[in-house]
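Undergrad: Need a 3D model of the sequence below.
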Amino acid sequence: MSENKAAINNPIYPIMIAIGVAHLINDTMQSVVPAMYPIFSRDLGLNFTQLGVITFVLNIVSSSLQPVVGFLSDKKPMPYALPIGMISSFIGLLMLVFVKEYWVILIAVIFLGFGSAIFHPEGSKVTFLAAGNKRGLAQSIYQVGGNSGQALAPLISAFILDALGQRGAAIVLLLTAMGIALLFKISKWYVRQLEAEKNSKKNKKTLISSLPPLSKKQVRIAIALLFTIIFARSFYTTNISNFYVFYLMDHYNLTLQVGQIFIFIFMAVGVVGTFFGGSLSDRIGRKNVILLSVVGPMPFCLTLPYIPIWLVPVYLIIIGSLIMISFSVTVIYAQELVPTKIGTMAGLTTGFAFGMGAVGGVVIGMLLDNIGIAMTMQIISVLPLLLVVSFFLPKDKVAGTA
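TA: Model (predicted):
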């Protein structure tokens, strides 16, 4: 019995790293879409609203399907859905390399959104199975992979697409082919792991929650608060990642390449924050990390539109690193609220984040077209005030305390 328990609690680092690398490849493909926005605007003449609709279609397909995939995965795991999802994304990316018509671009991002919807819940389940007693660290490695892929978007735009146009995205197809092969190997391990648990009469591996016993009403309120946090964070980061480069070019007269380097700085430090956030939550608690991600960046978010250019990278470093330390933690917290529904809660939280990115893309695009870049950035800068609801989340127990 003690040997079985030790085996269960022992983290499987090769799988944790492999699924993190697969997440990087998956989200690199997704990041090609916003990376193409300056190219679509320059070469195809798309306006901000049309770019926002592209974001909406990509993210709404992913967000609406992720909870469904997570629910089905909790009922019956689907190991080989992982490479199938990436094959769908490969098809979508291949279409983006060649298309010139707006409606075909929308079809291409549907394929990308479908692939992402399949990948994320199943990837989270693999992370859970491999985590052992390192839940925060495992989720951080997984999310760091995804955030690293997203952080590549401005570099792809600045140094590949700006020079080669849409067809430069074909370079990412080579990375995608490697990802499909890697996911087939992970899927084989996934099957063996499920068989091992079945044979050891552990058909349900249930997460031990660090939260105190909560009533159904308290759980529902906590989930609502958590979704408010995800909404504000996703809306704000969508604005910085996808549209802030236009503000840098318009307000500070930066070139596209320099502007995209600024965006890369924001996203790169977000990767660092994501990594340390999960492991930090194992030490000081999930809620404390979420609070840190609220209190720390708040004054910088509020004043970002009004500062001189030399302060902008400093602010982006502070905001990006702090606001993202709760990225993986919110997923863990949601899973601990409903510890019997690991895949469902992962699908709901990540799906909701994608959904808010979808809505944010459309709303911000319309604001940019109708009230201008400067006013839009000023309005979005106050959105993080909603994050203060995190103070009302139930307090969790720090690992190792009674």
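Undergrad: Please make it C-alpha for all contacts and neighbour counts, starting now.
TA: OK.
Undergrad: before we move on, what SS does Met78 have?
TA: coil (DSSP: H, G, I helix; E, B strand; the rest coil).
Undergrad: Am I right that it is in contact with Lys125?
TA: No: using Cα atoms under 8 Å, Met78 is not in contact with Lys125, being 10.0 Å away.
Undergrad: These two: who's more crowded?
TA: Taking other Cα atoms under 10 Å, Met78 and Lys125 do not tie; Lys125 has more neighbours (21 against 17).
Undergrad: name the helices or strands packed onto the helix or strand in which Ser140 is found?
TA: Assigned by DSSP states H and E, Ser140 belongs to helix 135-156. When contacts are defined as 3 or more Cα pairs under 8 Å, 6 or more residues apart in numbering; DSSP states H and E, helix 135-156 packs onto helix 13-35, helix 102-131, helix 256-284, helix 327-337.
Undergrad: Any chance of those in TSV with distance to Ser88 as columns?
TA: Formatted as TSV, the helices and strands packed on helix 135-156 follow (distance: least, Cα to Cα, whole Å):
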stretch	distance to Ser88
helix 13-35	11
helix 102-131	5
helix 256-284	26
helix 327-337	25
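Undergrad: right, and these - which one's nearest Ala151?
TA: Closest approach to Ala151 among those is made by helix 256-284 (4.8 Å; Cα to Cα).
Undergrad: what comes up buried for the closest one?
TA: Of all the residues in helix 256-284, those buried under the rule 16 or more other Cα atoms under 10 Å are 256-282.
Undergrad: My understanding was that Thr49 contacts Met366; is that so?
TA: Yes: counting by Cα under 8 Å, Met366 is a contact partner of Thr49 at 5.0 Å.
Undergrad: ok so, going back, what's the distance between the helix holding Ser140 and the middle of its chain?
TA: Chain-centre distance of helix 135-156: 8 Å, with Cα atoms, centre = their mean, to the nearest Å.
Undergrad: another one to check against the first:
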Amino acid sequence: MQQDQQKERLLTKPLLLLTFGHLITDFGQGALPVLLPFLKTAFTLSYTQVGIIVLVQNLTSSVIQPIFGYLTDRVSLPWLIPASVLLAGIGLAIIGLMPSYYTLLIAVIIGGLGIACFHPQASKSTHLISSAATKGRSMGLFSVGGNLGLALGSIAMSVALNAPGVLTNTLYFIIPGLIMSFLLYSNLQYLSPQQPIVQPAAASHPAAVTRQPLNYSLLAILLGFIFIRSSIHTGLTTYIPMYYIDFLSGSPVYASYLLAVFLFAGVIGTYAGAALSDRFGRKTVIMGSILTTLPLISLFQYTSGFATLLILALTGLALISSFATTVVLAQEMMPGYVGMASGLTIGFSIGLGGIGATILGYIADHFGVPSVFTVLAALPLIGVALASFLPGKLFKR
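TA: Okay, here's the model as predicted:
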């Protein structure tokens, strides 16, 4: 009994470390959308150039993640976790110090590489330290860390940009990266157990866990769904501040609060969706998420005041509720390739959403920022169609 309790405590410690590491790593992804209006003014950028900044971050932070996923499936690389947290912090810290648009892109690349290194190994570690019955909730808690980092990053950057020094205040963002990197390095031995915690039946038949054939068609459908969801998410995080500041001539501070409401609601949705998927099934949560998002985005432009905050909160809650669920579903579809599954779902397909941001930038330049939200409101229809082909039954595990 005492050994079991000790094991429970041991498992809680690495999960919390990984969750907070995820929070600090994703600070930059939440901070960048708040930075974009200031960078647009400082460097006299077009919306297309702003979209390229988002694309570069997504390409470096996400699209190359499967490469690191492939490596971590073959060799355990727990040291990547603290190293990547530090690298992500450095990239964010130097963004405001860059003298030109192209050096700014270099800073974005540095931070993006840190993010790309972190997710596959950290997701794999989360998978390994979780029992079969709690994988959804464990991945949900880990994902909450990332989404909370997005939300806190937006608020922290808003505070930094409204203090004396403005853009140069990004330098202070190196501090949480240094602290978290040290904590992770000090507890490295807890972050990557050699064997996953499995049910007795699976433990007695390890070949059944690693030799199941992959269904590439279903995997492609899942990645297509994540691409659509990511395009919507990236579009909203990029253009909510732009819409309020450039089109409505509103306050940058209030625009950052609107973004924070959207992202904080996503934090709640992440864990709620993961917990519900353990009970009602992965497909149920994924379909419910995208169906609920469909009418909410359409209402955004027609609201004001408290109604706008409510719509953004509900949109964040619904849209992000499938985040952890799609990661777990991919890991279940790719037994023996946990790192690759994480790299594809958290990385590659999400990163491709940056292409959507660039296209939306072109649309904003030629047709106006409001037209961006018209496009975003239509994308959930594609998501619904893709989700209908995913494996599993609705309301059944």
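Undergrad: still on that earlier bit, and the helix holding Ser140 of structure 1 with helix 327-337, angle?
TA: Counting by axes from the mean of the first three to the mean of the last three Cα atoms, to 10 degrees, helix 135-156 of structure 1 lies at 140 degrees to helix 327-337.
Undergrad: Toward the C-terminus, what is the element adjacent to helix 135-156 of structure 1?
TA: As assigned by DSSP H and E, the chain's next helix or strand after helix 135-156 of structure 1 is helix 162-164.
Undergrad: Packing partners of the next helix or strand after that next one?
TA: Proceeding N to C from helix 162-164 of structure 1, the next assigned helix or strand is helix 170-199, under DSSP H and E. Helices and strands touching helix 170-199 of structure 1, by 3+ Cα pairs under 8 Å, 6+ apart, are helix 13-35, helix 81-98.
Undergrad: counterpart of Ser381 of structure 1 in structure 2?
TA: With TM-score structural alignment as the matching criterion, the partner of Ser381 of structure 1 in structure 2 is Ala377.
Undergrad: my guess is its match is in a helix, correct?
TA: Yes: when three-state DSSP is applied, Ala377 of structure 2 is found to be in a helix.
Undergrad: show me the contacts for it.
TA: With Cα atoms under 8 Å, 6 or more residues apart in numbering as the criterion, the residues that contact Ala377 of structure 2 are 294-295, 297-298.
Undergrad: Please say which position in structure 1 Ala239 of structure 2 maps to.
TA: To be clear, residue 239 of structure 2 is Tyr; Ala isn't right here. In structure 1, Tyr239 of structure 2 lands on Phe243 (TM-score structural alignment).
Undergrad: ugh, wrong one, Gly224 of structure 2
TA: Checking TM-score structural alignment: Gly224 of structure 2 goes with Thr228.
Undergrad: how close does that match get to Ile12 of structure 1?
TA: Distance, Thr228 of structure 1 to Ile12 of structure 1, using Cα to Cα, to the nearest Å: 33 Å.
Undergrad: With Ala334 of structure 1 instead?
TA: 23 Å.
Undergrad: ok, these two, which is more surrounded?
TA: Legend: neighbour count by other Cα under 10 Å for Ala334 of structure 1 and Ile12, higher for Ala334 (22 against 17).
Undergrad: Surely the more buried one touches Ile223?
TA: Yes: Ala334 of structure 1 is within contact range of Ile223, at 6.9 Å (criterion: Cα under 8 Å).
Undergrad: Please say which position in structure 2 Ala334 of structure 1 maps to.
TA: Matched across to structure 2, Ala334 of structure 1 falls on Ala330, judged by TM-score structural alignment.
Undergrad: And for that match, nearest residue in space, chain neighbours not counted?
TA: Ala341 (5.6 Å; Cα to Cα, 6 or more residues apart in numbering).
Undergrad: do Gly250 of structure 2 as well
TA: Gly250 of structure 2's closest residue in space is Tyr244 (Cα to Cα, 6+ apart), at 5.4 Å.
Undergrad: Are we agreed that that neighbour is in a helix?
TA: Yes: the assignment for Tyr244 of structure 2 (three-state DSSP) places it in a helix.
Undergrad: Does it touch Ala255 like I think?
TA: Yes: if you go by Cα under 8 Å, Tyr244 of structure 2 and Ala255 touch, sitting 6.0 Å apart.
Undergrad: Nearest to Ile84 of structure 1, out of the helices and strands packed on helix 135-156 of structure 1?
TA: helix 102-131 (7.5 Å).
Undergrad: The match of Gly224 of structure 2: neighbouring residues, count only.
TA: 17.
Undergrad: name the helices or strands packed onto the strand or helix carrying it?
TA: For Thr228 of structure 1, the host element (DSSP H and E) is helix 216-238. Where contact means 3+ Cα pairs under 8 Å, 6+ apart, helix 216-238 of structure 1 is packed against helix 327-337, helix 342-371.
Undergrad: Turn those into CSV, columns for distance to Gln66 of structure 1.
TA: Below are those laid out as CSV (distance: least, Cα to Cα, whole Å):
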stretch, distance to Gln66 of structure 1
helix 327-337, 13
helix 342-371, 5
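Undergrad: Following element in sequence after the helix or strand encompassing Gln57 of structure 2, please.
TA: Following DSSP H and E, one finds Gln57 of structure 2 within helix 47-58. Next helix or strand after helix 47-58 of structure 2 toward the C-terminus (DSSP H and E): helix 65-74.
Undergrad: Give me the residues contacting that following helix.
TA: Here helix 65-74 of structure 2 has contacts from 116-117, 119-121, 336-344, 346-348, using Cα under 8 Å, 6+ apart.
Undergrad: My guess is Cys117 of structure 2 contacts Ser84. True?
TA: Yes: the pair Cys117 of structure 2 and Ser84 passes the contact test of Cα under 8 Å, sitting 5.6 Å apart.
Undergrad: Looking at these two, which is more packed in?
TA: Between Cys117 of structure 2 and Ser84, Cys117 has the larger neighbour count (other Cα under 10 Å), namely 30 against 24.
Undergrad: who's in contact with the more buried one?
TA: 65, 68, 80-81, 84.
Undergrad: separation between it and Val63 of structure 2?
TA: To Val63 of structure 2, Cys117 of structure 2 is 11 Å away according to Cα to Cα.
Undergrad: and if you look at Ala207 of structure 2?
TA: Using Cα to Cα, we find Ala207 of structure 2 at a distance of 30 Å from Val63 of structure 2.
Undergrad: between these two, who's got more neighbours?
TA: More crowded of Ala207 of structure 2 and Val63, by other Cα under 10 Å: Val63, with 24 against 11.
Undergrad: State the distance from the more buried one to Leu113 of structure 2.
TA: Val63 of structure 2 sits 10 Å away from Leu113 of structure 2, going by Cα to Cα.
Undergrad: any residues in contact with both of those two?
TA: Common neighbours of Val63 of structure 2 and Leu113 (Cα under 8 Å, 6+ apart) do not exist.
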